[in-house]
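Q: 3D model of this:
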Amino acid sequence: QQTHLIISRLLVLPFRRLKFVSKIYYDKCDLKLVKDLRRKFGNDPVLVVGDWSAPNAKFQEPTRNKGLLRYLKKNGFSIYIINEYKTSTYCPACKYSEMESFKEITNPRPFQRERFPKVLCHGLLRCKNEACLANGKRRLFNRDTAAVLNFRFILTSLRDEGQRPLRFTRLTKRKNTEEGSSREKTRKIQ
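A: Presented below is the predicted three-dimensional model:
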């Protein structure tokens, strides 16, 4: 209601009014996110975020990375950025087996449906290990859920052993050694 009153009093060009309105609504959404996070996780939560970033791609919604993280940091959250290397490829249940895409779906891209009517769904994964069974079926994971569960495993390993698990560490091709230290793999936003 207050936003509507402020906007109606502005004597600016319509496109500037639209930009101003979108800024106000972004700020409201950010404030609501901060309040919801505080209500759900308490006053001193620690947020762990993956380090991926993607440019604006065709047909994809742009994501808010740096600006949102800065806003959360400004509001008193502890934020850690973790390297996402191989986090969605290993099974979080049996720890060492890789996962695979298996479900075929109708191609979501209408202009490519004639050439490729069926494609693999990359969001749903199952463990390749036959011993990793739940109720007689292989365990199924959403790709993002598997990555977050492996984030937790990486963080407990960093806390207990002081280093990142070897299977989540990027190795250089030349010497087959670790690239950088584990401190570089998980860093805190300053």
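Q: hey, let's count contacts and neighbours off CA atoms from now on
A: OK.
Q: need the contact list for the residue nearest the centre of the chain.
A: Among the residues of the chain, the one closest to the centroid is residue 50, at 5.3 Å (C-alpha atoms, centre = their mean). Residue 50 makes contacts with 81-84, as judged by C-alpha atoms under 8 Å, 6 or more residues apart in numbering.
Q: In the protein, where's the longest helix?
A: helix 14-41 (DSSP state H).
Q: okay, the angle between the one helix or strand residue 8 maps to and helix 14-41?
A: Using DSSP states H and E, residue 8 sits in helix 2-9. Interaxial angle of helix 2-9 relative to helix 14-41 (axes from the mean of the first three to the mean of the last three C-alpha atoms, to 10 degrees): 170 degrees.
Q: Now find how far off-centre helix 2-9 is within its chain.
A: 36 Å (C-alpha atoms, centre = their mean, to the nearest Å).
Q: run this one through as well so I can compare:
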Amino acid sequence: LTLIFGNWSAGMAAHHAPIPIKGLRCMLIKQGFHVLQIDEFKISTWCLYCGEGQLQKFLDVDNPQLHIRDKTPVIKSHALLRFNNGKCEGWVVDSVTGQSCPRIINRDLSACLNFRHIVDGLWQLLTMDPL
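A: As a prediction, the model looks like this:
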């Protein structure tokens, strides 16, 4: 049995307790499980369609952190990403102008689609009959 974990740790974020994932991983490996880790940041910015890491932040929003809003009133949103690669542009056509426009995707949806793509590929690899 193979278990796949993301590598994000709440210990890196302010006001969150660290997750004892290292101990859990070691325990599962000792019990005979195959444990894999996936880089959650890279997987959320990776373009599933062209296979290149070309998703970028583009949307300006008001800075939610009040204590630094004077210094930086506007920041780039982390939630929405745009495909900034020529291979991906043109896949979506604007219904009003009829011109191609870059794809826009939610970061969490991108991570889920990429995670599923990796798991499906791993499943196919593990179920293939050896020649």
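Q: Report the TM-score for the pair.
A: Superposed pair, TM-score by TM-score structural alignment, normalised by the length of the second structure: 0.63. Supporting alignment: 108 aligned residues with a C-alpha RMSD of 3.2 Å.
Q: which other helices and strands contact the longest helix of the first structure?
A: helix 2-9, helix 66-74 (3 or more C-alpha pairs under 8 Å, 6 or more residues apart in numbering; DSSP states H and E).
Q: could you dump those helices to TSV with mean neighbour count and distance to residue 186 of the first structure?
A: Shown next, in TSV, are these (neighbours: other C-alpha atoms under 10 Å; distance: least, C-alpha to C-alpha, whole Å):
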stretch	mean neighbour count	distance to residue 186 of the first structure
helix 2-9	10	40
helix 66-74	14	15
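Q: Nearest to residue 29 of the first structure among those helices would be which one?
A: Checking these against residue 29 of the first structure by C-alpha to C-alpha gives helix 66-74 as the closest, at 10.8 Å.
Q: just checking, next helix/strand downstream of that closest one?
A: Next along from helix 66-74 of the first structure, by DSSP H and E: strand 78-82.
Q: now the helices: where do they sit in the second structure?
A: Using DSSP H, helices in the second structure cover 21-30, 40-44, 107-127.
Q: Tell me which of those lies nearest to residue 13 of the second structure.
A: helix 40-44 (13.9 Å).
Q: Flag every buried residue along that closest one.
A: By 16 or more other C-alpha atoms under 10 Å, the buried positions in helix 40-44 of the second structure come out as 40, 43-44.
Q: before we move on, what about stretch 134-144 of the first structure?
A: For stretch 134-144 of the first structure, by 16+ other C-alpha under 10 Å, it's 138-141, 143.
Q: Stretch 107-125 of the second structure now?
A: Counting neighbours by 16+ other C-alpha under 10 Å, the buried set in stretch 107-125 of the second structure is 107-108, 110-111, 113-115.
Q: Tell me the residue in the first structure aligned with residue 7 of the second structure.
A: By TM-score structural alignment, residue 7 of the second structure lines up with residue 51 in the first structure.
Q: which residues touch that match?
A: Residue 51 of the first structure makes contact with 81-84, according to C-alpha under 8 Å, 6+ apart.
Q: what about 6 Å?
A: Residue 51 of the first structure makes contact with 81-83 under the criterion C-alpha atoms under 6 Å, 6 or more residues apart in numbering.
Q: wait, which of the residues you listed is closest to residue 112 of the first structure?
A: Nearest member of these to residue 112 of the first structure, counting by C-alpha to C-alpha, is residue 83, at 33.2 Å.
Q: show me the contacts for the equivalent of that closest one over in the second structure.
A: Residue 83 of the first structure maps onto residue 38 in the second structure, with residues paired by TM-score structural alignment. Residue 38 of the second structure makes contact with 6-7, according to C-alpha under 6 Å, 6+ apart.
Q: quick one: residue 38 of the second structure from residue 116 of the second structure, how far?
A: 12 Å (C-alpha to C-alpha, to the nearest Å).
Q: List the buried residues of stretch 41-61 of the first structure.
A: 48-50.
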